[in-house]
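S.K.: 3D model of this:
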Amino acid sequence: MMRTRPLKVALLGCGVVGSEVARIMTTHADDLAARIGAPVELAGVAVRRPDKVREGIPAELITTDATALVKRGDIDVVVEVIGGVEPARTLITTAFEHGASVVSANKALLAQDGTSLYASADQHGQDLYYEAAVAGAIPLIRPLRESLAGDKINRVMGIVNGTTNFILDRMDTNGAGYSEALDEATALGYAEADPTADVEGFDAAAKAAILAGIAFHTRVRLDDVYREGMTEVTAADFASAKRMGCTIKLLAICERSADGESVTARVHPAMIPLSHPLASVREAYNAVFVEAEAAGRLMFYGPGAGGSPTASAVLGDLVAVCRNKLNEATGPGESAYTQLPVSPMGDVVTRYHISLDVADKPGVLAQVATVFAEHGVSIDTVRQQGKDGEASLVVVTHRAPDAALSGTVEALRKLDTVRGVASIMRVEGE
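M.R.: Okay, the predicted model is just below:
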């Protein structure tokens, strides 16, 4: 039987995502009620600009006092889509203190301070759900937290930022330069006016921290994630990748060490073989590849951003949290029992593609090979092309620790015959 008293929802933020959440709550009200077992009522919407016209939202629901809204006491669920660390953190903890569960899309806050949010939710017997914080509409957080809860996840690798994937895809398929591809992404609305968070990897790093914490049942903060942006990727890098049968993607990679005693989390551009499923992810789409001990390899794919896709994930969480409210229960909280340390980037072992500008004269290759050998980095292939006293030398290595590669590059820069290190890129997914 359906309960007649509605569950009351407070919405914090009414931008692209928030307005779509409100619209779906209104237009799909009967379906949501049937799925939950009770009506859901939008009880208030906190905004910064109250004079802006918001179609479909009654003016009496609009308020600029978000704190008063979450303190009302009759609110069952708070949906937070304002982003940023503050005031979102204070509003969320205040909601818990006043008996409301929270659905959030706030990746930055969760990556920086998820542990304290979990603790507050647990203290007050409330839910904290955040499917929309990573990969938009793609069901990913709940499968990791629930469907794979009985398995052991060893690796999570994926494309978790649509803006960067669009830019790199254009550079690959159309031969566009970075600036040209970024301009197109901006014109189409994929890139913000200030794209720094996307192209420098901050957005993906926050998502990597969240994914690593869930996958490995340990606490991983944003500061634990190694990060490189993709602004230095060039057409020459793509040409080299194609010669290797690869393409280039900005990847978030979270993995256990070989002995299982530590984890790493990193974001950086990487070459991946065209045969890998992630290589075919085009445009602004996201995809995440999960490797689990029993389940094997799983891939989650779909639109990773935008109002409707993100709102879909928010509404999925809202239904789950409302069901828990009716049953006087809560869903999974923080699982950090393993307390595994996060290893530095220097411990990561992978392959590398290094492009050097060198003098075109006898003995250069031998000098370069000696430096690699002295630092314990084994060379797989070498390609050299010279003209008019200058040459390019491309070295692809076997697997080696990142620290060993860094030492190699530092020594190469000191050689008189090396004019410069044009590019260093990791090779993943083999």
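
S.K.: okay, CA-based contacts and neighbour counts for the rest of this
M.R.: Noted.

S.K.: tell me how far the residue nearest to A311 when sequence neighbours are not counted lies from L11.
M.R.: What sits nearest to A311 in space, not counting adjacent residues and going by C-alpha to C-alpha, 6 or more residues apart in numbering, is V21, at 5.2 Å. With distances defined as C-alpha to C-alpha, to the nearest Å, the gap from V21 to L11 amounts to 9 Å.

S.K.: more neighbours, these two?
M.R.: Using other C-alpha atoms under 10 Å as the criterion, V21 and L11 rank with L11 on top: 27 against 23.

S.K.: contacting residues for the more buried one?
M.R.: Contact criterion C-alpha atoms under 8 Å, 6 or more residues apart in numbering gives G18, A22, L42, G44, V45, A46, V78, V79, E80, V81 as the residues in contact with L11.

S.K.: go with 10 Å
M.R.: Each residue near L11 by C-alpha atoms under 10 Å, 6 or more residues apart in numbering is listed here: 18-19, 21-22, 42-47, 61-62, 66, 69-70, 77-82, 103.

S.K.: does K242 count as helix, strand or coil?
M.R.: Judged by DSSP: H, G, I helix; E, B strand; the rest coil, the three-state class of K242 is helix.

S.K.: ignore what I typed, I meant A287.
M.R.: strand.

S.K.: correct me, but it touches L250?
M.R.: No: counting by C-alpha atoms under 10 Å, A287 sits too far from L250 to count as a contact (11.4 Å).

S.K.: and this one, please, so the two structures can be compared:
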Amino acid sequence: MEGASIESLLGLLFFLILCSAFFSSSETGMMSLNRYRLRHMVKNKHRGAIKAGKLLQRPDRLIGVILIGNNFVNILASAIATLIAVELWGEAGIAIATAALTLVILIFAEVTPKTVAAMHPEKIAFPAAYLLHPLLKVLYPLVWVVNFITNGLLKLFGIKVTEGDHHHLSTEELRTLVNESGAVLQQRNQSMLLGVLELDDVTVNDIMIPRNEVIGIDLDDDLDLIIEQLSKTPHTRMPVFRGELNKVVGILHMRNLAQVFQQDAVSKAAILQVIHEPYFIPETTPLQTQLLNFQKESRRIALLVDEYGDIQGIVTLEDILEEIVGELSNNNKEDNQDIYPQEDGSFFIDGTANIRDVNKSLDWHLPTDGPKTINGLVTEQLESIPDANVCMLMDNYRVETLQVSDNLIKTVRITQLANDEADDEEE
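M.R.: Below is the predicted model of the structure:
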């Protein structure tokens, strides 16, 4: 074999190694593409993304054409390398060619291009799609035969290529994505998205105003007391009842009452003329469902009833929106302060405080799958209402009752402990 022929074969060998690197990087790049980013780019008419998206619609065909091309160039490169080695070193050249070509392909046609493609999939996959698309058309008969055989083997194992993973994210996966997007999303936007994702996991009784804290108009009170209450109330809407909340007769909107005040004809009968029919909902309604129901019914306040029909509290549209965007009123937040920090690092907390609100305010993880209030949580753990103040350990929290009266734990002191402190107290 002449020197010119060896140089030609070396040039062809170099070209085949480049082709092998192309197929290897194309495979890794295509499979490493972020499917959601790819869909976004397809919607924005990115030409490379459109071609890559079409190829990924049938990954069996894409892998088929890549592996056919990759195996073809690798086998051809092996044959050419053997010819060159035999010409240069005789029979010993076969072993030399095998070892050298294996090392060259491994480094320059496999590991290096695949690593680059894994780190920058879009820069590799989109240009490669322009070559793979026509190559698939040229090699389609061979690809079809290979896919027919491989798909038949997969069916023996109960695997159908057309029923693959469609890359749908679960709620938990979405929550993880939002939590890890701190560098992209502002903290406030991140909190709002997490709030939306939690709407289905939270029910209205988790955020309701309990019946013992509901402020309303009792028609059994004197008219002067009712007028004074109406003139001082900060609320826009209030339930109207007779004697107790379970005997509610309607919802009063202060805007409608303004007309009665202007006419200077305030009476219980006049109040009853301007109230709206009460809106009742089950206490287990998910927040997302209730948000849509408020919109559908054009309502802003609802009365929660349990399985026996007793009213347990009220929830407003504002309460649900606050779960998404945070507190809407700073004044209201200050008026309902239930947490009092102490110098020793502990907190005095009102027994009626909502556990979810406490967790949010202090970044704690008190259990929320049972009772909704601190009082309910402590009594559930004790399995009784304490006659005197007690101290108990609840996971990494030391809980001390400070005031117990009227079958209710009024105030508790809670201290968050480090893991080693909690272990010491358990011992």
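
S.K.: just give the TM-score of the two.
M.R.: In this superposition the chains share a TM-score of 0.25, using TM-score structural alignment, normalised by the length of the second structure; 172 aligned residues with a C-alpha RMSD of 6.8 Å.

S.K.: quick check: closest non-adjacent residue to V382 of the first structure.
M.R.: In space, and not counting its chain neighbours, V382 of the first structure is closest to V395: 4.6 Å by C-alpha to C-alpha, 6+ apart.

S.K.: all helices for the first structure, in order.
M.R.: When assigned using DSSP state H, the helices of the first structure occupy the ranges 16-27, 29-36, 66-70, 88-97, 107-123, 141-142, 162-173, 178-187, 196-199, 202-216, 235-243, 307-326, 364-374, 402-413.

S.K.: could I get those helices as JSON lines with distance to H268 of the first structure?
M.R.: Output for the helices of the first structure, formatted as JSON lines (distance: least, C-alpha to C-alpha, whole Å):
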{"stretch": "helix 16-27", "distance to H268 of the first structure": "28"}
{"stretch": "helix 29-36", "distance to H268 of the first structure": "40"}
{"stretch": "helix 66-70", "distance to H268 of the first structure": "37"}
{"stretch": "helix 88-97", "distance to H268 of the first structure": "28"}
{"stretch": "helix 107-123", "distance to H268 of the first structure": "18"}
{"stretch": "helix 141-142", "distance to H268 of the first structure": "22"}
{"stretch": "helix 162-173", "distance to H268 of the first structure": "11"}
{"stretch": "helix 178-187", "distance to H268 of the first structure": "16"}
{"stretch": "helix 196-199", "distance to H268 of the first structure": "10"}
{"stretch": "helix 202-216", "distance to H268 of the first structure": "9"}
{"stretch": "helix 235-243", "distance to H268 of the first structure": "14"}
{"stretch": "helix 307-326", "distance to H268 of the first structure": "24"}
{"stretch": "helix 364-374", "distance to H268 of the first structure": "23"}
{"stretch": "helix 402-413", "distance to H268 of the first structure": "13"}
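
S.K.: hey, which of those helices is tucked in deepest?
M.R.: helix 202-216 (a mean of 27; mean count of other C-alpha atoms under 10 Å).

S.K.: and L245 of the second structure, what helix or strand is that in?
M.R.: With elements delineated by DSSP states H and E, L245 of the second structure resides in strand 244-253, which encompasses its position.

S.K.: so what secondary structure elements neighbour that strand?
M.R.: Judged by 3 or more C-alpha pairs under 10 Å, 6 or more residues apart in numbering; DSSP states H and E, the packing partners of strand 244-253 of the second structure are strand 217-218, strand 237-242, helix 268-274, strand 301-305, strand 311-316.

S.K.: now find how far off-centre the second one is within its chain.
M.R.: Computed by C-alpha atoms, centre = their mean, to the nearest Å, the separation of strand 237-242 of the second structure from the middle of its chain amounts to 38 Å.

S.K.: and it, what other elements does it pack with?
M.R.: Contact analysis of strand 237-242 of the second structure by 3+ C-alpha pairs under 10 Å, 6+ apart lists strand 217-218, strand 244-253, helix 254-262, strand 301-305, strand 311-316 as its packing neighbours.

S.K.: swap in 6 Å and give it another go.
M.R.: Strand 237-242 of the second structure makes packing contacts with strand 217-218, strand 244-253 when contacts are defined by 3 or more C-alpha pairs under 6 Å, 6 or more residues apart in numbering; DSSP states H and E.

S.K.: which one, of those, ends up nearest to E380 of the second structure?
M.R.: Set against E380 of the second structure and scored by C-alpha to C-alpha, those come closest in strand 244-253, at 26.2 Å.

S.K.: quick one, that closest one and strand 311-316 angle?
M.R.: Relative orientation of strand 244-253 of the second structure with respect to strand 311-316: 20 degrees, computed using axes from the mean of the first three to the mean of the last three C-alpha atoms, to 10 degrees.

S.K.: ok, and for strand 244-253 of the second structure, which residues are buried?
M.R.: By neighbour count, with 16 or more other C-alpha atoms under 10 Å as the criterion, the buried positions of strand 244-253 of the second structure are L245, N246, V248, V249, G250, I251, L252, H253.

S.K.: mind putting the residues you listed into TSV with distance to N419 of the second structure?
M.R.: Compiled in TSV, those are given as follows (distance: C-alpha to C-alpha, whole Å):
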residue	distance to N419 of the second structure
L245	45
N246	46
V248	49
V249	52
G250	51
I251	49
L252	51
H253	51
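
S.K.: for these, which two are the farthest from each other?
M.R.: Maximum pairwise distance among those (C-alpha to C-alpha): 19.2 Å, between N246 and H253.

S.K.: now the helices and strands packed on strand 237-242 of the second structure in CSV, please, with extra columns for distance to T112 of the second structure.
M.R.: Putting those into CSV (distance: least, C-alpha to C-alpha, whole Å) gives the following:
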stretch, distance to T112 of the second structure
strand 217-218, 76
strand 244-253, 71
